[in-house]
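Peer 1: Could you work out the structure for the sequence below:
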Amino acid sequence: MTNIIDDLKWRGAVNQETDEEGLYKLIDEKSIGLYAGIDPTGDSMHVGHLIPFMILKRFQLAGHKPVIIIGGATGSIGDPSGKKSERTLQSMDQIKKNEKALTKQMEDLFGKDGSFEIVNNRDWLSKISLLDFLRDYGKSFNVNTMLNKEIVSSRLEAGISYTEFTYQILQSMDFLHLYKNNQVQLQIGGADQWGNITSGIELIRKSEGYEAKAYGLTIPLMLKSDGTKFGKTAGGAVWLDPEKTTPYEFYQFWMNQDDRDVIKYLKYFTFLGHDEIEELEEKTKENPKAREAQRRLAENVTEFVHGKDAVVEAENITKALFSGEVAQLTTDEIEQGFKNMPSVEINNEKRNIIEFLVDDTSIEDSRRRAREDVANGAIRINGEKVIDVETLIDPNNSFDGKFVIVRKGKKKYFLCRVK
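Peer 2: This is a model prediction of the structure:
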């Protein structure tokens, strides 16, 4: 069997390793425990958060045991990573609500079969007194060394509180706890976590002896080909929570990736094999307009996060919007597919098509123009062309009486929500 490190390198998923040879040999010899963490600063992950957890998932599929820390303790004080100012502290009630939501998302991604474990660092960090913290852990950390860590040094000019300064000690304590209690020997993190990871390994060696086998692996910063940060759109972050980013929007995010990026993302965010990805790479070069690589990317990541039914829904919506045959969509699919399209509220009374287009929805700015567009076949209601100016529109006849879909011309859609 191929060593998973070889696969990760082929996928471009390895930035730094603390002991490349030692880790490679350890993984060849046995199944290991490894971990990554996330602080409950929000009630959902976004696609950027997926990056380290995709690595954990690959280890899980290769027979290793991932441990995920939901940072109830560290999340209550704030991680200085990647920010120019102090994080606003949240209430404990909000943190606990976020913990619950993130735990659910992790269970959706990793399953509930016992092949992985979720822990909360509040369970052990909250039991340590200030004096014990200073005596048993603070003595192991040199301030000069801590100041030189990039995660801290990048904040010194703007200023950093003692609270956030101690974050790397707490993260190191997490690694030590999991090493001693959960058989974890490897920590996974983003490139900006290198300093925290190496601090944790040093703490383990000081506590358990310098022969202790503990390792760190970081992942490259994910950038798009234009140099901008991966995972952002004009509308903001792309969330895993379907209430924040619908599965259709999620699917479209991956479908819209640049040809220059799609193979990189196929390697990173899917579990497709080397041969299939290389074949898709050739097809992209030969016929980029077909966008087959983007479609496979969208299918795979959407299925991983939202399930097979969500892929079917997203593909149904995509096909219906392209063809104009929206009558085949379900009410839920309409809600997803038309979420960001122009919308207006209407009542549920029957109305003449001209009055409907002008008075009720303002889709047309005059009765004369409305009559012309109807007569010329430029107006479709729920996918059906309307050419008779005497047609009555009954909002109760479609999509459970909740919506009327108007299409003007070839591409202009309007969502009419029934009050």
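
Peer 1: C-alpha only now, for contacts and for neighbours.
Peer 2: OK.

Peer 1: packing partners for whatever helix or strand residue 207 lives in?
Peer 2: For residue 207, the host element (DSSP states H and E) is helix 194-208. Judged by 3 or more Cα pairs under 8 Å, 6 or more residues apart in numbering; DSSP states H and E, helix 194-208 is in contact with helix 150-153, helix 167-181, strand 215-219.

Peer 1: all helices of the stretch 51-200 of the chain, in order?
Peer 2: Secondary structure of the stretch 51-200 of the chain (DSSP state H, counting those that start in this stretch): helices at 92-110, 122-125, 130-132, 143-148, 150-153, 162-165, 167-181, 194-208.

Peer 1: The stretch 251-400 of the chain too?
Peer 2: Using DSSP H, counting those that start in this stretch, the helices found in the stretch 251-400 of the chain span residues 259-269, 274-286, 292-306, 308-323, 331-337, 353-355, 367-375.

Peer 1: tell me the angle of the second one relative to helix 259-269?
Peer 2: Using axes from the mean of the first three to the mean of the last three Cα atoms, to 10 degrees, the interaxial angle of helix 274-286 with respect to helix 259-269 works out to 170 degrees.

Peer 1: next one: helix 274-286 to chain centre, how far?
Peer 2: Once both centres are worked out by Cα atoms, centre = their mean, to the nearest Å, helix 274-286 turns out to sit 25 Å from its chain's centre.

Peer 1: swap in the fifth one?
Peer 2: For helix 331-337, the gap between its own C-alpha mean and the chain's C-alpha mean amounts to 21 Å (Cα atoms, centre = their mean).

Peer 1: I'd like the structure of this one too, to check against the first:
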Amino acid sequence: MSNQALKTQSNDPSFKDLLDELKWRGLVALSTDEAALRTALNETKITYYIGFDPTAPSLHLGNLVQLLIMRRLQLAGHKPLALIGGSTGLVGDPRPTAERTLNTKETVVEWVEKLGKQASRFLSFEGENPARLVNNLDWTAPLSAIDFLRDIGKYFRVGTMLSKDAVSARLNSEHGISYTEFSYQILQGYDYLELYRRYGCTLQMGGSDQWGNLTSGTDLIRKVEGKSVHILATPLITNSDGQKFGKSEGNAVWLDAEFTSPYAFYQFWLNVDDADVIDRLKVFTFLTRAEIEDLAKQTAEAPHLRAAQKRLALEVTTLVHSAQSAQAAIDASAALFGQGDLAALDADTLASALGELPKTTASVGTPITQLLIETGLVDSISAGRRAIKEGGVYLNNEKIIDEAAVLTDLLHSKFAVLRRGKKTLAGVFSA
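Peer 2: Okay, the predicted model is just below:
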């Protein structure tokens, strides 16, 4: 997000209390002393941080929750530190099931740079409270193992470490837990201590599944510096059926267009259930309470119009990619279903859109009935001929009237859009 785009965002003026707004948006699961945190957020200007480990070449929807809460606090005048875990990314925090695969140092360095650029798009590095990117490798790399054990390790009690949910779950599993992952909470606690010392950081935020690691930092600062600092944990975002949000058949929704195209990203938000869409608007957009309540009313009165989903998809795609990408996704959606000009779509947008559909490869001259079978739109030649005869088959939005018709028209010399009826689509790529 450009700094100019960031300037168009603002917190909801109907809230006089920042913590109350975060609660209304469903962004507070747990925190340290709420009264003290409320005072810090509303009556002072604090420095705060969230950490992102480079365990993949892109951030995802779970990270987006954290990036947007960082932005909300920055808009309120607080100063953000975006920590990219160059050292913790080499170790890996405990997963609920098996040991995390360790990546090479070269890979982690590459991913640190990529994630830093991604995170930077959601924060402003100008003004009175500019953001800062930090890398925990800067303070862990010079530290010897002996110094780490003597100076930091002495403050951690094994019994307390064993009681953390992420650790105890693994201890009771068939996989157990390595010392590598077991030590992660010490490293995260040390991060908070260093950020407190270097930048006066007094608030750490993260997902509620990280609560054990978050508290390791407050405990360490209290023991070493004799000071109390804050943590705030956001809830894990789930669908109304309890399924973890953003996961589809094990595939994350990425913020990098290389891994999740803007079209696929837009469609993901457009397909959010009615039961979840208002909660998503609260978490993932900067729309005001009044605007969201109006969309909730529209959803209740005319759910078939999907006004809330359309606004959600527009807002989040614009935030993560750009207004141009969001409009291209809207245009592609309309064109695919016969409500726009397919030929006006650029090749990349069309390729992304077709990549989400059933598809086949074919050469010019391939019978349309064969393409219908190969893409699964019909299950036999006779069914394909019948569909054409009934007027329900379209190639690039042109109705096919000849049962013996063949593929002749390729968009950008590469693609064709096959449609049966109003809503069933498939893609054809040139062989």
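
Peer 1: What TM-score do the two superposed chains give?
Peer 2: Comparison of the two superposed chains (TM-score structural alignment, normalised by the length of structure 1) gives a TM-score of 0.90, and 410 aligned residues with a Cα RMSD of 2.4 Å.

Peer 1: thinking again about what came up before, export the helices of the stretch 251-400 of structure 1 to JSON lines and append columns for distance to residue 191 of structure 1.
Peer 2: Shown next, in JSON lines, are the helices of the stretch 251-400 of structure 1 (distance: least, Cα to Cα, whole Å):
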{"stretch": "helix 259-269", "distance to residue 191 of structure 1": "15"}
{"stretch": "helix 274-286", "distance to residue 191 of structure 1": "25"}
{"stretch": "helix 292-306", "distance to residue 191 of structure 1": "23"}
{"stretch": "helix 308-323", "distance to residue 191 of structure 1": "32"}
{"stretch": "helix 331-337", "distance to residue 191 of structure 1": "35"}
{"stretch": "helix 353-355", "distance to residue 191 of structure 1": "59"}
{"stretch": "helix 367-375", "distance to residue 191 of structure 1": "57"}
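
Peer 1: ok, back up a step: ok, which of the helices of the stretch 51-200 of structure 1 comes nearest residue 234 of structure 1?
Peer 2: helix 92-110 (24.5 Å; Cα to Cα).

Peer 1: and that closest one, what does it pack onto?
Peer 2: strand 65-70, helix 292-306.

Peer 1: measure residue 24 of structure 1 to residue 298 of structure 1 for me?
Peer 2: 32 Å (Cα to Cα, to the nearest Å).

Peer 1: Of the helices of the stretch 51-200 of structure 1, which is nearest residue 248 of structure 1?
Peer 2: Nearest of the helices of the stretch 51-200 of structure 1 to residue 248 of structure 1, taken as Cα to Cα: helix 92-110 at 18.0 Å.

Peer 1: For the residue nearest the centre of structure 2, give me its contacts.
Peer 2: Ranked by distance to the mean C-alpha position of structure 2 (Cα atoms, centre = their mean), the top residue is residue 61 at 1.5 Å. By Cα atoms under 8 Å, 6 or more residues apart in numbering, residue 61 of structure 2 lies in contact with 246, 252, 253, 254, 255.

Peer 1: Tell me the counterpart of it in structure 1.
Peer 2: Taking TM-score structural alignment, residue 61 of structure 2 has residue 47 as its aligned residue in structure 1.

Peer 1: do the same with residue 199 of structure 2
Peer 2: Under the alignment (TM-score structural alignment), residue 199 of structure 2 maps onto residue 182 of structure 1.

Peer 1: Surely its match touches residue 33?
Peer 2: Yes. The pair residue 182 of structure 1 and residue 33 passes the contact test of Cα atoms under 8 Å, sitting 7.4 Å apart.

Peer 1: higher neighbour count, these two?
Peer 2: residue 33 (23 against 17; other Cα atoms under 10 Å).

Peer 1: Looking at the contacts of residue 61 of structure 2, which is nearest residue 98 of structure 2?
Peer 2: For those, the residue nearest residue 98 of structure 2 by Cα to Cα is residue 252; the value is 18.3 Å.

Peer 1: hmm, back to that, and residue 302 of structure 1, which of the helices and strands packed on helix 194-208 of structure 1 is closest to it?
Peer 2: strand 215-219 (22.1 Å).

Peer 1: which residues of structure 2 does that closest one align to?
Peer 2: Taking TM-score structural alignment, strand 215-219 of structure 1 hits residues 230-234 over in structure 2.

Peer 1: Report the contact partners of residue 171 of structure 2.
Peer 2: Residue 171 of structure 2 neighbours (Cα under 8 Å, 6+ apart): residue 177.

Peer 1: rerun that using 10 Å as the cut-off
Peer 2: Residue 171 of structure 2 makes contacts with 96, 162, 165, 177, 178, as judged by Cα atoms under 10 Å, 6 or more residues apart in numbering.

Peer 1: Just among these, which is most surrounded?
Peer 2: Neighbours here mean other Cα under 10 Å. Within those, the largest count is held by residue 177, at 22 neighbours.
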